[in-house]
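Q: What follows is a predicted protein model with its sequence.
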Amino acid sequence: MTDQREIALVDLLDRLLAGGVVIAGDITLRIADVDLVRVDLKALISSVGDAVPSPWKQVTP
């Protein structure tokens, strides 16, 4: 018997953002072996706090 656990979406997002998530993918639109459009996606999703400072300078209004 398999043990099933239910995890709330908020808990799942908290765990993912605490460690960070990297998303990568490629999409190519090709007709008759000719590449017409190519889209590369690379994204890093992570939380930023005192332990992990933001790489951008703070802007004060």
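A: The structure has been received and is ready for your questions.
Q: Only C-alpha atoms from now on, for both contacts and neighbour counts.
A: Fine.
Q: How far does the host helix or strand of Leu12 sit from its chain's centre?
A: Using DSSP states H and E, Leu12 maps to helix 9-19. Offset of helix 9-19 from its chain centre (C-alpha atoms, centre = their mean, to the nearest Å): 12 Å.
Q: neighbours around Ile7, how many?
A: Neighbourhood size, Ile7 [other C-alpha atoms under 10 Å]: 8.
Q: Which residue ranges of this structure form strands?
A: 21-31, 34-45 (DSSP state E).
Q: one more structure, for comparison:
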Amino acid sequence: MTEPAARQVALVDLLDRLLAGGVVLTGHLTLAIADVDLVRVDLNALISSTTTAGRPR
């Protein structure tokens, strides 16, 4: 039994696919000591190409 051939995708092709549809990144980080929140960082980012961002929905 032979293994299927590995499909290789170039980094440029991967970035092109991601930017064509847009990517949303969300993250939350809380630093706490003894159940007391000291620092809270929230990240919300939308990454897309200018063509995708200007396209009507």
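A: In hand now; what should we look at? Quick caveat, the model's predicted, so the values are computed rather than measured.
Q: hang on, the earlier thing: may I see the strands of structure 1 arranged in CSV, with mean neighbour count as well?
A: Shown next, in CSV, are the strands of structure 1 (neighbours: other C-alpha atoms under 10 Å):
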stretch, mean neighbour count
strand 21-31, 10
strand 34-45, 10
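Q: In CSV: the ones you listed, plus distance to Asp11 of structure 1.
A: Output for the strands of structure 1, formatted as CSV (distance: least, C-alpha to C-alpha, whole Å):
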stretch, distance to Asp11 of structure 1
strand 21-31, 15
strand 34-45, 16
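Q: nearest to Ile7 of structure 1, of the ones you listed?
A: strand 21-31 (17.9 Å; C-alpha to C-alpha).
Q: Would you mind getting the average deviation of the closest one from structure 2?
A: Relative to the matching residues in structure 2, strand 21-31 of structure 1 has an average distance of 0.4 Å after the fit, by mean C-alpha distance after the TM-score superposition for structure 1.
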